[in-house]
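> Sequence isn't available, so here's the structure alone:
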């Protein structure tokens, strides 16, 4: 890998970090109930829409990060292992919460799709 490519990847990574940090600062500064990472992604999306393209170094960096996404789960796995006794003690409430939240999220997504489909169907028949 040549020096120019390494520098372009570093700049692309810094752009991703800058969007993330800008979103975090906006969310904290305005006391928004939205995570800063979501706002950072919206900032990145707006920038890409304005540019009307994805720069090659940014595309390469994101492909690299997505290819190695499993490494981002290592800290969470270490945290679970560190608190294994606590997890074991509260295993049933954790399992119930996981299944209940999954069921409610699936139900909410289904209802949202149903209402959206009904709205679109009504809108199409009215035109």
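Noted; the coordinates are in hand. The structure displayed is predicted, hence computed values, not measured ones.

> From now on I want contacts and neighbour counts done on CA atoms only, so please keep to that.
Noted.

> helices or strands up against the helix or strand containing residue 18?
For residue 18, the host element (DSSP states H and E) is helix 3-29. With contacts defined as 3 or more CA pairs under 8 Å, 6 or more residues apart in numbering; DSSP states H and E, the packing partners of helix 3-29 are helix 36-51, helix 56-67.

> and the shortest one, what does it pack onto?
Right, the one you point to is helix 56-67. Under the contact rule (3+ CA pairs under 8 Å, 6+ apart), helix 56-67 is packed against helix 3-29.

> Got another one to weigh against that:
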């Protein structure tokens, strides 16, 4: 399939697909003349890249994974699992940060309500 079909199947733009190739995230595609020709594995890889980006992975993080796959010829599952575990820890830290902000916001609201009630009582 050509790049337009790959873009259609994955929701990625042609520009993004070419960027993934340039970054080494996708293997060099076969060529039919000057046209890039992609296969089912490319559909899967672009889909995985897009899902990984949606959950916060940078292309740099994915590039390291792709480089290790290229070097060994096999997908480095333990490395991927470590990256996922690290991302989970980042999410947990962000959740704690947001929960602390929510508590601060709740305290602010309580203070504002108390201030309003004091002012209302003083003016009554």
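Received the coordinates, thanks. Worth saying up front: this structure is predicted, and the values here are computed from it rather than measured.

> Tell me how the two chains score on TM-score.
After superposition, the two chains reach a TM-score of 0.38 (TM-score structural alignment, normalised by the length of the second structure), with 61 aligned residues with a CA RMSD of 3.2 Å.

> still on that earlier bit, can you tell which of the helices and strands packed on helix 3-29 of the first structure is closest to residue 124 of the first structure?
Proximity to residue 124 of the first structure (CA to CA) singles out helix 36-51 among those, at 28.8 Å.

> Buried residues in that closest one, which are they?
Judged by neighbour count (16 or more other CA atoms under 10 Å), helix 36-51 of the first structure contains these buried residues: 36, 37, 39, 40, 41, 43, 44.

> Straight-line length of stretch 61-81 of the second structure, end to end?
12 Å (CA to CA, to the nearest Å).

> that older thread, format the buried residues of helix 36-51 of the first structure as CSV; extra columns: distance to residue 80 of the first structure.
Below are these laid out as CSV (distance: CA to CA, whole Å):
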residue, distance to residue 80 of the first structure
36, 24
37, 23
39, 28
40, 28
41, 28
43, 32
44, 32
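
> Tell me which residue lies nearest the centroid of the second structure.
residue 53 (2.2 Å; CA atoms, centre = their mean).

> wait, that residue sits on residue 60?
No: using CA atoms under 8 Å, residue 53 of the second structure is not in contact with residue 60; the gap is 10.6 Å.

> Reformat the helices and strands packed on helix 3-29 of the first structure as JSON lines; add distance to residue 84 of the first structure.
Output for those, formatted as JSON lines (distance: least, CA to CA, whole Å):
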{"stretch": "helix 36-51", "distance to residue 84 of the first structure": "28"}
{"stretch": "helix 56-67", "distance to residue 84 of the first structure": "28"}
